[in-house]
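Colleague: Give me a model of this one.
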Amino acid sequence: MKFVGVDGCKAGWCAAWVEDDRWGVGVYPLFADLWAEHRDARSVLVDIPIGLADDANRTAEKLLRERLGPRRNSVFNTPAREALHARSKAAAKAINRKASGKSLSEQSLGIMKKIAEVDSFLTAHPEAVEKMFESHPELCFAMAAGHPLAYPKRDVPGVVERYEILQRFVPDVRGLLDRVREYHSASKVAGDDVFDALMLAVSGRQGAGRLHSLPEPVERDANGLPMAVWYAEFDKQ
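Modeller: This is a model prediction of the structure:
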């Protein structure tokens, strides 16, 4: 069985996968390209919001922040569906403020195009919905470590912290990162993009057939898409 983890990057989408203990990594310009190659996966865990509330208030974000504690700032507000297709950042902020009483951060605005890409893809490919799971790398790292991580992912101690966790599950983390570097610079695919994709693939395999969700039971948006963040339980070390 194949398990895939996906993180957005400047070059498109960074994916990591494991199948029968063989690991791979790749970068895809479009989400549809990724699906075309990995539609045979048991699960695809994606670090992008799936399911959009009309009022921009998803229980998933609230519960995720509570779980992450010191890393709660890594959770960005998901925009209201109407704000997703606004013509400008200012318009998106205004629409979101009207819908929810909250504006949108630059981080949220920065991933709007990717949210829209995945939302459009899943609307056009309902057969993919049962395999696609919104997840969050910081939650997955925390579950594997047994506690929220101590350092931000781009700080040197944070890189070391995450590398050491991945080494427990992935035989050649350095080699996989080097493979990405053969074709993509760090400005297009950052090291943390690769680490995040690997951690999501690890979690997909760990939780095969038994992923848990925040919230539970799962909420759904007006289009029937799930609004939940999925994760796996790990054995205590």
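Colleague: hey, let's count contacts and neighbours off CA atoms from now on
Modeller: Noted.
Colleague: Against A197, how distant is the residue sitting nearest the centre point of the chain?
Modeller: For the chain, the residue nearest the mean C-alpha position is D47 (0.8 Å; C-alpha atoms, centre = their mean). Distance of D47 to A197, given as C-alpha to C-alpha, to the nearest Å: 8 Å.
Colleague: Give the residues shared as contacts by these two.
Modeller: Residues touching both D47 and A197 (C-alpha atoms under 8 Å, 6 or more residues apart in numbering): V6, D7, P137.
Colleague: Mind telling me what element L139 is part of?
Modeller: Under the criterion DSSP states H and E, the helix or strand holding L139 is helix 137-145.
Colleague: And the residue of the chain most remote from its centre, how close does it get to V18?
Modeller: Most distant from the centre of the chain: K98, at 27.0 Å, with distances by C-alpha atoms, centre = their mean. From K98 across to V18, the span is 43 Å (C-alpha to C-alpha).
Colleague: Now the second one, please; I'll put the structures next to each other:
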Amino acid sequence: MILGGIDGCKYGWVVITKSQSIFQYFFIKKIEELTELFKNQKARFFIDIPIGLSSREFTRTVDTRLRSELGPRSSTVFNAPCRPAVYESDRQKAKKLNIQIEGKNLSEQTLNIKDRIQEVDKYIFKNNAAI
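Modeller: Predicted coordinates for the structure are as follows:
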């Protein structure tokens, strides 16, 4: 079994894996390359990007729960955008959508990774990936 972690970087994504005590790293431009890179191999990945986004029909609760468990380090968890805001190309409209659905504005940090969040959201739905 391959275990790995994924994080966004300037190039695209950095993927770090461990299998049988051997660590490796890869750079991929698009998250979709993950499927081909680990084709026919059992693998589990942790990705540092919000998944399971809120919508009008679904409320994401993991951020609130995580903040309560982290105590003094709770500020390290930022608000994930709702799905409609992630798919809105206009930043101001995205902020308004998020306020309507989540009751919260979007930070510049969130707006700066919005495209990465959308990329992973599309990947999950396209591949029926388990969350």
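Colleague: TM between them?
Modeller: Once superposed, the chains reach a TM-score of 0.89 (TM-score structural alignment, normalised by the length of structure 2), with 129 aligned residues with a C-alpha RMSD of 1.6 Å.
Colleague: that older thread, now check structure 2 for the residue matching the residue farthest from the centre of structure 1.
Modeller: Residue pairing (TM-score structural alignment): K98 of structure 1 is matched to Q100 of structure 2.
Colleague: Tell me which other helices or strands the helix or strand where that match lies touches.
Modeller: For Q100 of structure 2, the host element (DSSP H and E) is helix 91-102. Counting contacts by 3 or more C-alpha pairs under 8 Å, 6 or more residues apart in numbering; DSSP states H and E, helix 91-102 of structure 2 packs against helix 83-86.
Colleague: Kindly name the residues of structure 1 that line up with the helix it packs on.
Modeller: The aligned range for helix 83-86 of structure 2 in structure 1 is 81-84, by TM-score structural alignment.
Colleague: on that earlier part again, distance of the residue farthest from the centre of structure 1 from V229 of structure 1?
Modeller: Where V229 of structure 1 is concerned, K98 of structure 1 sits at a distance of 25 Å (C-alpha to C-alpha).
Colleague: what does A41 of structure 1 give?
Modeller: Following C-alpha to C-alpha, the distance that separates A41 of structure 1 from V229 of structure 1 is 19 Å.
Colleague: Who has more neighbours out of the two?
Modeller: Taking other C-alpha atoms under 10 Å, A41 of structure 1 and V229 do not tie; V229 has more neighbours (28 against 17).
Colleague: ok, residues contacting the helix holding Q100 of structure 2?
Modeller: Identification of contacts with helix 91-102 of structure 2 by C-alpha under 8 Å, 6+ apart yields 54-56, 81-82, 84-88, 104-106, 111.
Colleague: And it, how far out from the chain middle?
Modeller: The chain centre lies 18 Å from the centre of helix 91-102 of structure 2; the measure is C-alpha atoms, centre = their mean, to the nearest Å.
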